[in-house]
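J.: Structure, please.
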Amino acid sequence: MGGVGAGTKRKSSCSFGVAVLALCLGLLPLLPGVASPEHLVLATDVWPPFRMADSSGNLVSGIDLELIREIDARLGMPLDVQRHPWPRALEMLRVGDAHIMTGIAWSAEREEYLHYISPSYAVVAPAFYTLRGSETILQSYRDLHFLRVGQVRHSVYFDPFNSDSKIEKVTVSSEQQLLRMLQHGRVSVLVGTTPNLLWDIRQAGLEELIVPTVYQPPHRTELFVALSRASPAMELRSVLEKILRDIIDEGIVDAILEEYR
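T.: Coordinates of the predicted model:
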């Protein structure tokens, strides 16, 4: 696993780009109707290996933390990373109390209050897990209609699962809670995304107990950087899109992802 400071060497190759972006940002206050924020507030929660906390509970490392620090270095704007429960973080973005979020999947509902920066920078896969010995209880999508499925509140997995009212879904606040519920028989299977769910299973030492089901959805979920439509950070969307594309084109995102494999 890579360290927090892994982005230091990458910055030297982009000094010209930083100067140009700084000039552009310096002109923003002079343009009519433009009021960019004095700093960016990123509201999110723990989601290994994308966002990980230290012993004090502060978000300090992970794929998303390295990415947002690389973006911030090029943007030249103070960054305030705040940890909140996932539903609260989404609400802060909806009303404009937070400006930016990383590692978020697209949904029609979210797009009403979020502007997604293109392109996506990572992909995760929805996955179902159960207790060892019960792998065959889920052999096809239709089997979900006869099972109790654990999921995380306000998460987006794949369609038609997201909107399938025929599935009995038990909703909790975190993947860690899902693992405990599965262990105690409160759900038959749980849904999550890999590599995130697998990371949590390994961290809990449950690799021998909790295993993938026979059926696994063929879908893939793209992850984006997104801005709150209700915040002044929307004025930075074009600049941020260029920064993100540059970071991807330079191979920096691939290097960050590789550190956490």
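
J.: Every contact and neighbour count from this point should use C-alpha atoms.
T.: OK.

J.: Let's verify the residue nearest the centre of the chain: helix, strand, or coil?
T.: Nearest residue to the geometric centre of the chain (Cα atoms, centre = their mean): residue 103, 2.1 Å. Secondary structure, DSSP: H, G, I helix; E, B strand; the rest coil: residue 103 is strand.

J.: My guess is it contacts residue 227. True?
T.: No: between residue 103 and residue 227 there is no contact under Cα atoms under 8 Å: 11.8 Å.

J.: Quick one: the strands in the protein, in order.
T.: Applying DSSP state E to the chain gives strands spanning 40-44, 52-53, 59-61, 79-83, 100-104, 114-131, 148-152, 168-172, 189-194, 210-212, 221-228.

J.: In a markdown table: these, plus distance to residue 200.
T.: A markdown table is the format used below for those (distance: least, Cα to Cα, whole Å):
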| stretch | distance to residue 200 |
| --- | --- |
| strand 40-44 | 17 |
| strand 52-53 | 11 |
| strand 59-61 | 15 |
| strand 79-83 | 18 |
| strand 100-104 | 17 |
| strand 114-131 | 12 |
| strand 148-152 | 13 |
| strand 168-172 | 15 |
| strand 189-194 | 10 |
| strand 210-212 | 11 |
| strand 221-228 | 19 |
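
J.: Which one, of the ones you listed, ends up nearest to residue 247?
T.: Closest approach to residue 247 among the strands of the chain (Cα to Cα): strand 114-131, 9.5 Å.

J.: before we go on, could you also do this sequence so I can check it against the first one:
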Amino acid sequence: MLKLPRLLLIDVAVLLCISCSIVMGHANAAAPELEWCLDDFPPRHSYLPGQQPSGPMVDMMQKLARQSGFTLKFSPPTPTARCLLLMQQGKTDLMAGLMWSEQREQYMLLLPFDEAKSETLFVHKDQPIADENMLQNLQVALVKSRIYSKGLITLLEQQQVKMRRVDDLEQAMAMLHFKQIDAVAGPLHITERLLTHNPRLQSSIVVNAWQPPSRRELQNHLALSRMSPNFQLHLQISQQLEKLVAAKETHFYE
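T.: Modelled structure (predicted):
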């Protein structure tokens, strides 16, 4: 049996190690890790302490990651306000389900993927609003911390609606329960979840049958921090998200 010189064997081993390192380096470069900052938000996704997030939006984000060539990492359960701050600082990469605003556009790339139901009208079950004209001179509660479209504000102004700015949804729903206001404009899923956890409110408050006309600006967006070290992936993420939208894999209200 032919014996190779010891130095030659060492040289071969070194070359093999270098080759492995190069291959692993290319593999890592081909799959950068992006963090999705999220909180528990059923029914889109559930995220309880000590558990992995699950739900239709998690499935969408994982598929988007595979098709875009990055590894998806989940943040710990984090409130939305904290996630926005981390996005602004470039300390996290992605958020999902955000409304567009000029301020947010300054530090995030916002990619639309689904119609939003962020301005759904809730009413007392005994006082439904049949159409746009019935809004005239009513009192509608809006939550201070939420973003409302110019279209909705214009409609309410045209109908001479008195807009009551309140601190949070809980306060708005309590006011509606006691008929101190006529309607609340709020996000469908979040408000329905609030009502589910409060049987007293759920017994008196319903989604109004008539809703204001749907508008283009009422869309949910995938957000990529402009300060992210992987922001250069935005083109392939955008292209792959468009494919998911075309395949109707991003619609969570149907």
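
J.: Which among the strands of structure 1 is found nearest to residue 239 of structure 1?
T.: Of all the strands of structure 1, the one in closest proximity to residue 239 of structure 1, counting by Cα to Cα, is strand 114-131 (10.2 Å).

J.: For the stretch 1-150 of structure 2, just list every one of the helices.
T.: All helices of the stretch 1-150 of structure 2, identified by DSSP state H, counting those that start in this stretch, fall at 6-30, 56-68, 80-89, 102-107, 150-158.

J.: May I see those helices organised as CSV, with distance to residue 246 of structure 2 and mean neighbour count added?
T.: Formatted as CSV, the helices of the stretch 1-150 of structure 2 follow (distance: least, Cα to Cα, whole Å; neighbours: other Cα atoms under 10 Å):
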stretch, distance to residue 246 of structure 2, mean neighbour count
helix 6-30, 26, 12
helix 56-68, 13, 18
helix 80-89, 27, 17
helix 102-107, 24, 13
helix 150-158, 26, 14
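
J.: what would these look like in TSV with distance to residue 130 of structure 2?
T.: Listed next are those as TSV, based on distance: least, Cα to Cα, whole Å:
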stretch	distance to residue 130 of structure 2
helix 6-30	55
helix 56-68	33
helix 80-89	34
helix 102-107	33
helix 150-158	15
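
J.: Compare those helices and report which one is nearest to residue 214 of structure 2.
T.: Among the helices of the stretch 1-150 of structure 2, helix 150-158 sits nearest to residue 214 of structure 2 (Cα to Cα), with 9.4 Å.

J.: Can you tell me what sits against that closest one?
T.: The contact list for helix 150-158 of structure 2 (Cα atoms under 8 Å, 6 or more residues apart in numbering) reads 119, 135, 162, 163, 212, 215.

J.: Among those residues, which one lies nearest to residue 106 of structure 2?
T.: residue 215 (22.4 Å).

J.: Would you mind listing the residues in contact with the closest one?
T.: Residues near residue 215 of structure 2 by Cα under 8 Å, 6+ apart: residue 151.

J.: For the aligned partner of residue 224 of structure 1 in structure 2, which residues are in contact?
T.: Mapped onto structure 2 by TM-score structural alignment, residue 224 of structure 1 lines up with residue 221. Taking Cα under 8 Å, 6+ apart, we find residue 221 of structure 2 in contact with 96, 97, 98, 99, 100, 110, 111, 112, 113, 114.

J.: contacting residues around the second one?
T.: For residue 97 of structure 2, the residues meeting the contact criterion (Cα under 8 Å, 6+ apart) are 220, 221, 222.

J.: The fourth one too?
T.: Residue 99 of structure 2 makes contacts with 116, 147, 218, 219, 220, 221, as judged by Cα under 8 Å, 6+ apart.

J.: In structure 1, what residue corresponds to it?
T.: Mapped onto structure 1 by TM-score structural alignment, residue 99 of structure 2 lines up with residue 105.

J.: Buried only: go through the contacts of helix 150-158 of structure 2 for me.
T.: Neighbour counting with 16 or more other Cα atoms under 10 Å marks 119, 135, 162, 163 as buried within the contacts of helix 150-158 of structure 2.
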